[in-house]
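> this is a predicted model, with the sequence first.
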Amino acid sequence: MLSLVRSSISCLLLATVSAIGMAGAAQAAYPEKPISIVVPYSPGGTNDVVARLLARKLGEQMAQTVIVENKVGASGNIGADTVARSTPDGYTLVLVTMGHSIHPSMYKNLRYDITKDLAPIARLSSGPMLVMVNPDLPVRNFAELVAMAKSKPGELNYASAGNGSSTHLATELIDHQAGIKMVHIPYGGSAPAMVDVIAGNAQVVLDLMFSALPQVQSGKLRAVGITSKLRSPLLPDVPTIAESNVPGLEGFDAEVWNGLMAPAGTPKPIIDRLNAELKTALADPEIKQRLDAQGFPANWSTPSDFGALIKADIARWAEVVKVSGARVE
């Protein structure tokens, strides 16, 4: 009887060691097949460009095909939810943005929890938004814009890329901290929002440097402020909001970011491998130059730091949503 027990224990230990060895070997061989990066936004935008640049570089570094798949819908939630439900093996990843840290407060029936169903790999890049006005609006700087909004409460309209978008909530944050009230007009993306401000149907709009810069350089829109702590080298003459000396906006900082996540449960060695590969890719001179030119420079982080950023932003934007009363059903 004793020998039978010993034999059973030995078999169990052997099976356990074998399973651990096989799992380790599988992870060591990673990646053995193409990796898919789901971008939950339309092709051609900032996030899509970042994903495609890195997919090409990661493919070179890891000697494996890296595919970018655009899965658009529900302000980026369909793509994120799809990946959250995928097999946690490192072969299906998702590019998330600051907007995904806003969604838990905006959507009542969100089908995934970004802090539980997805695992952070790395922040990729970050950058400011430009505050722009129609050139016919008689304001030359951000302080004058705030003064006009205070003198005409509810008369200035601001356009956004949509309810719950980063441009929507960043403008609401400005409203709240500056003590003004502009009327929100949501659009189905940043392009139509800027078009209507150019046409004079709205007066104010925030957008990323990538899409905003051509409109400012052509004179179709006037930049009056930038949402980061520091000025952008692409528009060094445009002051930061914090420089405007508007009470309540001292130290204002609202940069947007993007990053890569995997389904929760993805093995740590795979997360760490991807993080290291991304660090190398983002340090590549060509990648850095391309991202700098978009006003969305590389800003790599560790998985833990990226996870902490997501949690901090969820708390920050929840307060803005509460104050503004914004909601997407």
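Everything's here; your move.
> all contacts plus neighbour counts: C-alpha atoms, from now on.
Fine.
> so which residues of this protein form strands?
35-39, 66-70, 92-97, 118-127, 129-133, 157-160, 183-186, 204-208, 222-226, 256-263 (DSSP state E).
> just how off-centre is the fourth one within its chain?
By that I understand strand 118-127. 8 Å (Cα atoms, centre = their mean, to the nearest Å).
> ditto for the second one
In terms of Cα atoms, centre = their mean, the gap separating the centre of strand 66-70 from the centre of its chain is 17 Å.
> hmm, who's touching it?
34-43, 48, 51-52, 55-56, 58-59, 79 (Cα atoms under 8 Å, 6 or more residues apart in numbering).
> between that strand and strand 92-97, how many degrees?
Counting by axes from the mean of the first three to the mean of the last three Cα atoms, to 10 degrees, strand 66-70 lies at 60 degrees to strand 92-97.
> so strand 66-70 versus strand 35-39, what angle?
Going by the same axes, to 10 degrees, strand 66-70 makes 30 degrees with strand 35-39.
> one more to weigh against that first structure:
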Amino acid sequence: MRLISVVLSFVLCCPFDLSLAHAGQMRMIVPFAAGGTADVLGRIVAQELGTLTGNQIVVENRPGSGGNIGADSVARGPADGSVLLLGTIGIHAASKIYKTLPYDPNKDLQPVTILAEVPNVLIVHPSVPAKDVKEFLALAKEKPGALNFGSAGNGSSTHMIAELFKLKAKVDLTHVPYRGSAPALNDLVAGQIQLMVENLPTALPFIESGTVRALGVTSATRSPSLPSLPTIAEAGVPGYDATAWFTIAVAGGVPPATVEKLNADICKILTEPDVIERFKKLGAVIVGNSVVDAKAFVASETVKWNDVIETAQVKID
């Protein structure tokens, strides 16, 4: 019995063979509150990956510090690929806004794949007297700093894409960070804040119900989910173009063979018709690229968002 126990312990802990390292339970850390786009995408992947691999994948929401509390727990966790992270711009490409972090995202995390991209959408509370982007810009310039925008946290895509909007449009808006999009949206619907530049999948139900008003999408082209809604660029801010993106990532020490196996499994589920349809309904564009391409993409986006951080002087102690 003791010999069986020892062998089984070795099998479960071995970091070099994914099928062994993942035998039993895995975890998906979503570093934001439940109900946001990251949470929804993370749960879809966890469900489908669990079915494919035969493992139980438990989703844990660990919000705070723009996603960095949850990301830090993954970086410091077991380096066997059994703990996954639903990563974002704020974690992989905009961590420079923080003066110090307890971990180094560039070294202590590694992307497995870029899961998907989604446009964001500029939404306002119905009490805001602006029916389109041009009217909103006029209002913001008339009352600099008076309009408050919520985000999923400092450095999150909903924060950074809004900061880029402020730069391009030359307007002064006041940032109010939350521990995820869901609580921020609750305050927007309640009129506690005036606007958000929210991920489209999360904002869509509120737009369709009329509880918020959509003024424009942040992507270079219109979204199939809202074909009549203009892009912010065509509606008054030329050259403005930004999308949120999400990764599946693991700790930096996870062996390359394990990362590649995870990549193959995740990319496989992203080709399933049911998953494609679910992502499409959310307004998310599936990417599912290679490990090499994912790392190159993150490096490029880090340069882009670090430039925004420096230009806008967005710094958090």
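Done, it's in. All values derive from a computational prediction rather than experimental measurement.
> picking that back up, any chance of a markdown table for the strands of the first structure, columns mean neighbour count and distance to residue 23 of the first structure?
A markdown table is the format used below for these (neighbours: other Cα atoms under 10 Å; distance: least, Cα to Cα, whole Å):
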| stretch | mean neighbour count | distance to residue 23 of the first structure |
| --- | --- | --- |
| strand 35-39 | 23 | 19 |
| strand 66-70 | 20 | 22 |
| strand 92-97 | 26 | 18 |
| strand 118-127 | 26 | 19 |
| strand 129-133 | 28 | 44 |
| strand 157-160 | 26 | 47 |
| strand 183-186 | 18 | 49 |
| strand 204-208 | 27 | 43 |
| strand 222-226 | 26 | 49 |
| strand 256-263 | 25 | 18 |
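> that older thread, if any of the contacts of strand 66-70 of the first structure are buried, put those into a ChimeraX selection.
Buried subset of the contacts of strand 66-70 of the first structure, written as a ChimeraX selection, criterion 16 or more other Cα atoms under 10 Å:
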select :35,36,37,38,39,40,41,42,43,48,51,52,55,56,58,79
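> can you flag which of the contacts of strand 66-70 of the first structure belong to helices?
If you go by DSSP state H, the contacts of strand 66-70 of the first structure have 48, 51-52, 55-56, 58-59, 79 in helices.
> could you identify the most distant pair in these?
Across these, the longest distance by Cα to Cα is 21.6 Å; it joins 59 and 79.
> re earlier: just put the ones in helices among the contacts of strand 66-70 of the first structure in a markdown table and tack on distance to residue 177 of the first structure.
Rendered in a markdown table, the data for those read as follows (distance: Cα to Cα, whole Å):
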| residue | distance to residue 177 of the first structure |
| --- | --- |
| 48 | 32 |
| 51 | 34 |
| 52 | 37 |
| 55 | 39 |
| 56 | 42 |
| 58 | 41 |
| 59 | 44 |
| 79 | 33 |
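> trace residue 174 of the first structure over to the second structure, please.
Residue 174 of the first structure maps onto residue 165 of the second structure when the alignment is built from TM-score structural alignment.
> quick one: distance of stretch 148-163 of the second structure to the chain centre.
11 Å.
> once you drop chain neighbours, what's closest to residue 220 of the second structure?
residue 241 (5.2 Å; Cα to Cα, 6 or more residues apart in numbering).
> residue 219 is in contact with that neighbour, correct?
Yes - counting by Cα atoms under 8 Å, residue 241 of the second structure does reach residue 219; the two are 5.0 Å apart.
> how close does the aligned partner of residue 321 of the first structure in the second structure get to residue 47 of the second structure?
With TM-score structural alignment as the criterion, residue 321 of the first structure lines up with residue 309 in the second structure. Distance of residue 309 of the second structure to residue 47 of the second structure, given as Cα to Cα, to the nearest Å: 35 Å.
> look up the closest residue to the residue nearest the centre of the second structure, ignoring the ones flanking it.
Closest residue to the average C-alpha location of the second structure: residue 88 at 3.7 Å, with Cα atoms, centre = their mean. The shortest distance from residue 88 of the second structure to any residue other than its chain neighbours is 4.8 Å, reached at residue 246 (Cα to Cα, 6+ apart).
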